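[1] predicted model, plus sequence, below.
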Amino acid sequence: MVAGVSHPQVPWLRVDLRSEKDYTIALKDLGRQRRWQEAALAFHAMQGQRLRPNVITCSAVAKACVQGLAWASALQLLPLALLQSIWADVVVYGLAADACVRGQRWQLASAVLGVLPSSRLQPNAITCGAAAGAWLAAAQWRGAARLLREMRMQGVQQDIDFSNQALLLHATGRWERALRWLATACCSGIRPSAVTFGTSMSACASFGLWQWGAELLSALCAAGLRSTVVACGALLNACDVADEWHGAVRTLSHMQVEGLEDNAVVCSTSLGACSGAKQWAAALGLLRRAATSCLEPDLMLYGSALNAQETGSCWGQALQVLELVCLDGIRPTAILCTEAVSACQGGLQWRHALRLLSAAHVQMLETDGRACAAAVAACHRCGRCGQVPVLLRPARGYALSLRGGGHPVLHRCSRSDSARGVEAMAGGCQRLQRQKK
């Protein structure tokens, strides 16, 4: 800003402001710097000198206030500008409407649209969308619907984009508003786009309403529209949180039918829903589908599939998952081995449990006490207590004790105590087994 003599009414500007041109230059500079307080003071000082504001000065002040998030100050300037009929720029009208949205002044937003015809300007999707956003912020559904109809009568062509803009502004706040606005758009003759449906689905999914999201997906397909990866991903996340594996599998199948690109994250989310619901068959099917889709499953996918194997009945599927890990050239982790051993324990498959622990020892995997305890329990329940010393030989730092009822329990101890406790525990298990016979 050019230095000059201080003006008595605006001393902080350090510039001599005597004409409309001087104020216009100063206000444009303040607007670019987003110094909205100083711009507002300069605007009032200009009026104090009986200088008439123009489109450029009002635009500069409005931009400074809007960009500086000072919605209240921008709205205070609006009535004066409307009264003097100087807001003759559609861009400035858009800024004013945006300020109405931020300040939730839906009545004033309607006034902005009402002035446009007198200024020989036609409303567009931006100004109408901002005005409708103010109506929606105040939950004025009838006003928003009326605005939609008026916009169509005035020949605004970007009706779908306008609907999406209003929806994007408010769908993230409350899912009810997203659905209500979608219904309003449909009743007003607007054909919602895939983005409109997708935003509504995302709003529902953010609140865990997977049922509503699934209904919207069905409506989208019925309308002959193509869904998006973002919308389907949001629905998958909602199904994962709710352990709704049916919805997750259907959504993933829909993505494949639509030719949408699925990735490891999408498959992992679907597997998470199957894992939470303990649906091992669906989880194994998704894992095989990922392999046939040329995806590269990672340890997270295999872990989710193993977690879906219920203890007792799915030990065979758990071994299949572990076999797929090896076939893909991925080195199994101790966690995967522990999950597989736990499944073998439930199925009384003590031989497979021993083989898994032996393989983990060969591959130098540091299995924890849970895997060893599961294998010991499988041997105990099958009357194979003589296998306990062989089983615990690699498990250094653990010893056995008998819980009430004769159930073996594994606990940490020193290596010397572990070596002595293994032999003693084997004899105790054998004696307990003979007593049961």
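    Yep, it's here. Numbers count the residues shown, from 1 in each chain.
[2] when you work out contacts or count neighbours from here on, use the C-alpha atoms and nothing else.
    Fine.
[3] and the helices in the stretch 101-250 of the chain, which stretches?
    Using DSSP state H, counting those that start in this stretch, the helices found in the stretch 101-250 of the chain span residues 106-115, 125-137, 141-153, 159-170, 175-187, 194-206, 210-222, 229-241, 245-257.
[4] hold the first one in mind and look at this next one:
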Amino acid sequence: MADESVEINTITCSAAISACEKCGQWRAALDLLTDMHSAAVDRNTISFSAAISACEKAGEWQVALDLLHSLLDASVPADTISCNSAISACAKAGAWTMSLAILDCMQVEHIKRDTITYNAACSACGKSGRWELVLSLLDDAASWGVRRDTITYSSAISACEKGGQWALALFLFQQMLDEKLKSDAIAQTAAISACQQSGQWHLALELLRAVHSASLRLDAIMCTAAVDACSKGGRYDLALALLSEMSTSSIRSTAVTFNTAVSALSPHQWADALGLLVKMAASQVDGDTFTYNAAISSCETRKGGQWAVALDLLKAMAKAAVESDIVTYSSLISACEGAQRWREALALELRMRQVRVAENAFTQSATISACEKAQKWAEALRCLGAMVSSIDRPSEIEAFSAATGAESRLVAFNAALRATASSPRPALLVPKVLQAIGGCLMSPDTLTFE
């Protein structure tokens, strides 16, 4: 109920709508605007702008657009503030086409476009991956004499980085500095991420040094991007050094940071992988499936590598309640195969079934190979039979052939021959053998009975 001591007019209603906007009450703002119309109170640019701004802050971009249309239909002159609010609302929703439509409308209606206008439009296009449009807006702003600020450049750099245009992102970053604009965290992170995508590790490190020299705050996101850039550039030594520097500089590493560093390690660097896991624990950062899988993979070599360490990591996963997956077991069985640890390979297949991780052609093939290398022909044939019995679709037969290959099928065939020789009813095994080798033709010189 209206207070009789307060005059209901455009000014008081506009003030009330502005109050609703500041409090995030967009529905109340709309109700007041509707009540103004019902009470024949003139609605002006300020009242509409406040209501549009309230919708923008609430993420109600379609309602904001409807209000902008209502403003124009009511012959109320739109201004820069109302249009900027509508563009910002579209930007939050990634509705870049509507943002550009409003921008064009502003030009037609001779409404002044300012830095905020272009920043909002760049943000809308950038979030939708339209980096080429962001660059066009950047040029358009310059041609109209609109000042481009740090936010403008940050949006453009981020859009180019997300679009995989790392060279353009770095060019814009340098151009921003040339214009004496102070870079912000968004621009710095996007520029370093651009280096990350392209493997330009030296540039990533230079940017980190520049940020540090300018007394700007380094954060985990920037450093993680630099670590990844070093990893992709094959400089895992620098990746590990940067991780240590983060700890020294009191920059808290995240699981993503450690995962990036672990994945950079080559198979013979299992000790470094374990060291990173220890650092994670000391930093109170929980490892996830990716972390452990990368560490297990570093224990894997053609000769088996540190298969025992890999199995210990599986135990550590279970203790930490980290879920294992097909990647985990593929790496483990492969390590056991290389070391001719057939018992462990069979035990891992059993464990996969216990924890409900589906076997595939690669894990089964590696287990068969482990048994063959240890001359455990009966076990190899049993695994082969299980593998064949699980194939019931043409696509799976193709996957089996791709996984085993001609060489592994020869191994399987030899295993079958050795096992059938001691079987009381060898004829029963022949169909499985023929199906398993997929019609692979064997010449006499390919058969071995060592």
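    Noted; the coordinates are in hand. As the structure is a prediction and not an experimental result, all values here were calculated from the model.
[5] TM value for the aligned chains?
    For this chain pair, the superposition-based TM-score is 0.56 by TM-score structural alignment, normalised by the length of structure 1; 364 aligned residues with a CA RMSD of 6.0 Å.
[6] distance to residue 279 of structure 1 and mean neighbour count added to the helices of the stretch 101-250 of structure 1, as CSV?
    Below are these laid out as CSV (distance: least, CA to CA, whole Å; neighbours: other CA atoms under 10 Å):
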stretch, distance to residue 279 of structure 1, mean neighbour count
helix 106-115, 50, 20
helix 125-137, 42, 27
helix 141-153, 43, 17
helix 159-170, 36, 21
helix 175-187, 30, 19
helix 194-206, 22, 25
helix 210-222, 18, 18
helix 229-241, 13, 23
helix 245-257, 8, 18
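[7] make TSV from these and add distance to residue 377 of structure 1 to it.
    Listed next are the helices of the stretch 101-250 of structure 1 as TSV, based on distance: least, CA to CA, whole Å:
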stretch	distance to residue 377 of structure 1
helix 106-115	69
helix 125-137	61
helix 141-153	64
helix 159-170	56
helix 175-187	50
helix 194-206	42
helix 210-222	40
helix 229-241	32
helix 245-257	31
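[8] ok, residue 329 of structure 1 to residue 40 of structure 1 distance?
    With distances taken as CA to CA, to the nearest Å, residue 329 of structure 1 is found 67 Å from residue 40 of structure 1.
[9] of the two, who's got more company?
    Neighbour count, other CA atoms under 10 Å: between residue 329 of structure 1 and residue 40, residue 40 has more, with 24 against 8.
[10] check the gap between that one and residue 235 of structure 1 for me.
    Taken as CA to CA, the span from residue 40 of structure 1 to residue 235 of structure 1 is 46 Å.
[11] go on, residue 57 of structure 1?
    Applying CA to CA to residue 57 of structure 1 and residue 235 of structure 1 gives a distance of 48 Å.
[12] kindly report the same for residue 139 of structure 1.
    With distances taken as CA to CA, residue 139 of structure 1 is found 26 Å from residue 235 of structure 1.
[13] repeat for residue 371 of structure 1
    For residue 371 of structure 1, the distance to residue 235 of structure 1 - CA to CA - is 36 Å.
[14] most centrally placed residue in structure 2?
    The residue lying closest to the centre of structure 2 (CA atoms, centre = their mean) is residue 256, at 10.2 Å.
[15] check which helices and strands the helix or strand in which that residue is found sits against.
    For residue 256 of structure 2, the host element (DSSP states H and E) is helix 255-263. Counting contacts by 3 or more CA pairs under 8 Å, 6 or more residues apart in numbering; DSSP states H and E, helix 255-263 of structure 2 is packed against helix 220-232, helix 236-248, helix 270-282, helix 289-298.
[16] of all those helices, which lies closest to residue 204 of structure 2?
    Minimum separation from residue 204 of structure 2 across these (CA to CA) falls at helix 220-232, 5.4 Å.
[17] distance from that closest one to the middle of the chain?
    Offset of helix 220-232 of structure 2 from its chain centre (CA atoms, centre = their mean, to the nearest Å): 14 Å.
[18] now that helix and helix 236-248, what's the angle there?
    With axes from the mean of the first three to the mean of the last three CA atoms, to 10 degrees as the basis, helix 220-232 of structure 2 and helix 236-248 are set at 160 degrees to each other.
[19] what's in contact with helix 220-232 of structure 2?
    188-189, 192-193, 195-202, 204-205, 208, 236, 238-240, 242-243, 246, 251-254, 256-257, 260-261, 263-264 (CA atoms under 8 Å, 6 or more residues apart in numbering).
[20] hmm, 6 Å instead?
    189, 193, 196, 199, 201, 204, 239, 253, 257, 260, 264 (CA atoms under 6 Å, 6 or more residues apart in numbering).
[21] rebuild those as CSV, extending it with distance to residue 270 of structure 2.
    Putting the contacts of helix 220-232 of structure 2 into CSV (distance: CA to CA, whole Å) gives the following:
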residue, distance to residue 270 of structure 2
189, 30
193, 27
196, 24
199, 23
201, 23
204, 26
239, 15
253, 21
257, 18
260, 15
264, 11
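[22] what about residue 288 of structure 1, how many residues close to it?
    Applying other CA under 10 Å, we find 14 residues neighbouring residue 288 of structure 1.
[23] if we can go back for a sec, same list (the helices and strands packed on helix 255-263 of structure 2) but as TSV, adding distance to residue 86 of structure 2.
    Converted to TSV, these look like this (distance: least, CA to CA, whole Å):
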stretch	distance to residue 86 of structure 2
helix 220-232	31
helix 236-248	42
helix 270-282	46
helix 289-298	42
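[24] which one of those lies closest to residue 172 of structure 2?
    Taking CA to CA, helix 220-232 is the member of these nearest to residue 172 of structure 2, at 17.6 Å.
[25] right, I'll call it a day here.
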